[in-house]
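# okay, here's the prediction I keep looking at, along with the sequence it came from:
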Amino acid sequence: MDDEQLPRQEPEDPRPQRVPAFNLPPVILVSLAVLVAVFALMNVPSWSDDTLNWIYFTFSFMPARYAFPLSQQGLEWLWTPVTYSLLHGGVEHIVFNSLWLMVFAAPVARRIGSARYVIFWILSSAASAFMHAALFWGDQTLLIGASGVVSALMGAACRFAFPVTDGRRVSMREAHLNPRLGILGALRSRTVVAYIVMWIAGNALVAFGITLAGDSSQPVAWDAHIGGFLFGFLLFALFDRHPRMEEQEAAPLDE
């Protein structure tokens, strides 16, 4: 009998594997860079009050713009449903939104890709703004911040990021590989429902003036958060590149 030559096994590298500190998709890094750049630009010391007021008026969302004939106004109504999401009022505001963006935008961007992520940002920003406008029709206050988009990303993540896969919980880094749950399937997941309940409770506190994080001196547009969350949760399938796994909805979840 001929001797069989076993494949040579390389010794394992005893050195620990290095994990990148920020393992984020490039489009998320670009998003964060844009937010920081806009914030830095808005805080240039040499800006006069008149210049800052013009910038806020020109790029913030204001419900009153849509309560009058658009033909009698400037063109701000075209871009402000999106550009307001790039503005922030203070350091706490942008830091809080950026942290949540890194957590929830990463799995969504990995799943749907950069181009669809940009489209998702634009449409979820508009959905959040017009939810705010519907409840405060004709109001002349200015809406700024990416919180509505962040809420939409949270809603989208509920459709795929929380399920139990093969009896184990997957990390957020691998969550984009999960099958997409249908709306009813997601609502049958105790993990998703618990998360939604906590999210609603947090926004309810904000609605009553109790701010859990961020700048408590500034009013928070909780209604825009709800508009964004509903957009992401209900319409995520329109952006998803992965087919829905029908058997996933029928399988028991979070047991």
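That came through fine.
# contacts and neighbour counts: CA atoms only from here.
Will do.
# how far away is the spatially closest residue to Ser60 that is not a sequence neighbour from Phe233?
Leaving aside its sequence neighbours, Ser60 sits nearest to Tyr84 (C-alpha to C-alpha, 6 or more residues apart in numbering; 4.4 Å). Computed as C-alpha to C-alpha, to the nearest Å, the Tyr84 to Phe233 distance reads 22 Å.
# neighbour-wise, which of the two wins?
More crowded of Tyr84 and Phe233, by other C-alpha atoms under 10 Å: Tyr84, with 24 against 21.
# which ones are touching that one?
Shown in contact with Tyr84 (C-alpha atoms under 8 Å, 6 or more residues apart in numbering): Phe59, Ser60, Phe61, Leu143, Ile144, Gly145, Ala146.
# of all these, which comes closest to Arg241?
Using C-alpha to C-alpha, Ala146 comes nearest to Arg241 of the contacts of Tyr84, at 24.3 Å.
# shouldn't the closest one be in contact with Ser85?
Yes - counting by C-alpha atoms under 8 Å, Ser85 is a contact partner of Ala146 at 4.3 Å.
# any shared contact partners between the two?
With C-alpha under 8 Å, 6+ apart, Ala146 and Ser85 have common neighbours Ser125.
# what helices or strands is the strand or helix carrying Phe39 leaning on?
Per DSSP states H and E, Phe39 falls inside helix 26-42. In terms of contacts (3 or more C-alpha pairs under 8 Å, 6 or more residues apart in numbering; DSSP states H and E), helix 26-42 is packed against helix 91-112.
# one more to weigh against that first structure:
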Amino acid sequence: MPLHRRLGRANFPWVTAALILANCFVFFALQSGDERVAERAFDYYRQTGLERIEFPAFTDWLHSRSGDAQTLQVMQHAPDELKLQLLQADADFLAALHADRVIDLAREDYADWHQKRAEFDRIWSSAFTERYELRFSEIDPARLFGAMFLHGGIGHLIGNMIFLAVLGLLVEGALGPVLFLAVYLAGGLGAGLVSLAWRWGEHGAALGASGAIAALMGAYCVLWGVRKVRVFYWFFVVFDYVRVPALWLLPFWLGWEVLNLLLNRGAHVGFDAHAGGILCGALLALGVRRAGWERQDFMAEDERAEQRNDNVARLQQALQHLGKLDIAAAQELLQQVDRDEPGQLPALVALYRCARYAGKPAELDVAARRVLTFDARRGDELRELKAVYDDYAKACDGAPRLSADLLLRLAQSWLRIDLDADAQTLLDTLAAQSPQPAGLDAAWFGFAQRAAENTPQRRARLEFILHQFPQSNFARKAQFLLDQT
């Protein structure tokens, strides 16, 4: 069983949820009265004596047809409820019965039987399940479609819905809602047709969403192909998960269904529909892949997550090497992390430390610039940048080899974490340079406004703007603020 993705707003499977709700609605609302209808129909059938007329007639009918030995054997030993279900599931017998080719018109009780049979048909046909379950040896589009939303009991429903939820989250994400719904319905119809082909000539009925869900299993295997996926498995009391290519699951799942179909015919489980659904889903997914309609980004998420986990382990290992001053080993691991996930701050800082310990100024400058140009958003990231800057400035004897634009950006970053004194040092340095970086006047004006109103500190900063940037728009703003004090 494939392990599901973490559910979120971005990947919420809306169609899968709608299908689950539809199946539950059909079972709890539309099928809820079927058991009472069946009981009422059987009671009427037995009380009116229809069983004494029709059961022998059905047995004679089976004797006259080849290939009905199994049904004939069941009719000899099964309880009356099952006999009635078999009789009602034989579309050919019912057609002959209603065409007066089974009960002799010359019988004295024919009129009485005919009246009672008509009333029984009315009661029996009022059951929702009976109108839409898939009948073997009968092709009916409404039954092929409707049977996908019927279930034989609460356990049947819950089991199917669990698999639908797990597989739906994965396959809907890979196909998108519209294509997913098309594959689900087409796969379910295909599973029903395969079941009819396998059981043609038999008598009985089938229902359940498992054929359509099996189509999702086949589609999952083909869509992910040779990508490795996490699969949960169990064998008696042993259970664990393993990563295998998704395509490996296809012969395993299909083989299991075919094996049970051949060896476990009395299980009353639609192994034929399951196998047909897997095949149909696989073929549909193959067509989707040929057309290039699958969502590659969604399917690659597992690989990216695995890569992230591997890189976390590599980073920890590299830090251990750094602690032992094994610079070459640490650099090799960190460069691999940086290739897989460029621009990750922990890896950039660690690479800076490698360059610092190696004592190579050219490598140190490059490593420092990569860290200090990182787009830090959080306070902890900004403080990490500040620590690297301080260390780099020390290595450069107080004159870091950085561009004026980068120094201005760093000054603004120090203000964001309330390091006003450090920011002013950089702003003073930049003000003494020629040419000055663009935006320095705006930075100084913002710095001035950080001081409390009507304080000597704020006045000094505003006067500095007037003196240093006399032609700037911010000089006029500074003069206006000074005039207000």
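That came through fine. These figures come from a predicted structure and were not determined experimentally.
# and the helix holding Phe39 of the first structure with helix 91-112, angle?
If you take axes from the mean of the first three to the mean of the last three C-alpha atoms, to 10 degrees, helix 26-42 of the first structure sits at 160 degrees to helix 91-112.
# aligned against the first structure, show me the partner of Ala273 of the second structure.
Counting by TM-score structural alignment, Ala273 of the second structure corresponds to Ala224 in the first structure.
# list the residues that contact its match.
Ser128, Ala129, Phe130, Met131, His132, Ser147, Gly148.
# repeat that for 10 Å
The neighbours of Ala224 of the first structure, taking C-alpha atoms under 10 Å, 6 or more residues apart in numbering as the test, are 124-135, 143, 146-149, 151-152, 230.
# so Pro141 of the second structure versus Arg135 of the second structure, what's the distance?
11 Å.
# neighbour-wise, which of the two wins?
Using other C-alpha under 10 Å as the criterion, Pro141 of the second structure and Arg135 rank with Arg135 on top: 26 against 12.
# how about Tyr241 of the second structure, secondary structure?
Three-state call for Tyr241 of the second structure (DSSP: H, G, I helix; E, B strand; the rest coil): strand.
# Val166 of the second structure versus that one, what's the distance?
The spacing between Tyr241 of the second structure and Val166 of the second structure, counted by C-alpha to C-alpha, is 15 Å.
# now swap in Trp293 of the second structure and tell me
Distance of Trp293 of the second structure to Val166 of the second structure, computed by C-alpha to C-alpha: 21 Å.
# equivalent analysis for Leu207 of the second structure, please.
Using C-alpha to C-alpha, Leu207 of the second structure is found at 21 Å from Val166 of the second structure.
# what's around the equivalent of Trp100 of the first structure over in the second structure, how many residues?
Superposed on the second structure with TM-score structural alignment, Trp100 of the first structure falls opposite Phe163. Number of residues near Phe163 of the second structure (other C-alpha under 10 Å) recorded here: 18.
# again with Gly89 of the first structure
Around Gly89 of the first structure there are 14 other residues, counting by other C-alpha under 10 Å.
# that one maps to what in the second structure?
Under the alignment defined by TM-score structural alignment, Gly89 of the first structure corresponds to Gly152 in the second structure.
# in this structure its match contacts Asn23, no?
No - the criterion here is C-alpha atoms under 10 Å, and Gly152 of the second structure misses it with Asn23 at 11.7 Å.
# the nearest residue to Glu363 of the second structure once chain neighbours are set aside and Asp340 of the second structure, how far apart?
Spatial nearest neighbour of Glu363 of the second structure, excluding adjacent residues (C-alpha to C-alpha, 6+ apart): Ala355 at 5.8 Å. Look at Ala355 of the second structure and Asp340 of the second structure: by C-alpha to C-alpha, they are 20 Å apart.
# now, which of the contacts of Ala224 of the first structure lie within helices?
Judged by DSSP state H, helices contain the following of these: 124-135, 147-149, 151-152, 230.
# burial count for the counterpart of Phe61 of the first structure in the second structure?
Structural alignment (TM-score structural alignment) places Phe61 of the first structure against Leu134 in the second structure. Burial of Leu134 of the second structure is recorded as 30 neighbouring residues (other C-alpha under 10 Å).
# thought Gly192 was touching Leu134 of the second structure, still the case?
Yes - between Leu134 of the second structure and Gly192 there is a contact under C-alpha under 10 Å: 7.7 Å.
# need the overlap of contacts for these two.
Residues touching both Leu134 of the second structure and Gly192 (C-alpha under 10 Å, 6+ apart) are Arg143, Leu144, Phe145, Ala147, Met148, Ala206, Leu207.
# check the residues you listed and tell me the two furthest apart.
Largest pairwise distance in those, by C-alpha to C-alpha, is 12.0 Å, between Phe145 and Ala206.
# neighbour count winner among these two?
Taking neighbours as other C-alpha under 10 Å, Phe145 of the second structure and Ala206 compare with Ala206 leading, 23 against 18.
# so who does the more buried one touch?
Neighbours of Ala206 of the second structure in contact, by C-alpha under 10 Å, 6+ apart: 132-136, 143-144, 147-148, 150-152, 192, 195-196, 268-270, 273.
# over in the first structure, tell me which residue corresponds to it.
Using TM-score structural alignment, the partner of Ala206 of the second structure in the first structure is Leu143.
# same thing with Arg369 of the second structure?
Checking with TM-score structural alignment, Arg369 of the second structure has no match.
# please, which helix or strand holds Arg369 of the second structure?
helix 361-372.
# and the helix or strand that comes right after that helix, which stretch of the first structure?
Counting by DSSP H and E, the next helix or strand C-terminal to helix 361-372 of the second structure is helix 379-395. Aligning helix 379-395 of the second structure against the first structure (TM-score structural alignment) gives no matching residues.
# just stretch 337-351 of the second structure next, same as before
Using TM-score structural alignment, stretch 337-351 of the second structure lines up with nothing in the first structure.
# returning to that earlier point: so how far is Ala204 of the first structure from the match of Ala206 of the second structure?
Leu143 of the first structure is 19 Å from Ala204 of the first structure, by C-alpha to C-alpha.
# the second structure: strands as residue ranges?
With DSSP state E as the criterion, the second structure has strands at 134-135, 205-206, 228-235, 238-245.
# about what we covered before: residues contacting the match of Gly89 of the first structure?
By C-alpha under 10 Å, 6+ apart, the neighbours of Gly152 of the second structure are Phe27, Gln31, Thr129, Ala206, Leu207, Gly208.
# let's have those in a markdown table, adding distance to Glu303 of the second structure.
Formatted as a markdown table, those follow (distance: C-alpha to C-alpha, whole Å):
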| residue | distance to Glu303 of the second structure |
| --- | --- |
| Phe27 | 39 |
| Gln31 | 43 |
| Thr129 | 44 |
| Ala206 | 40 |
| Leu207 | 38 |
| Gly208 | 34 |
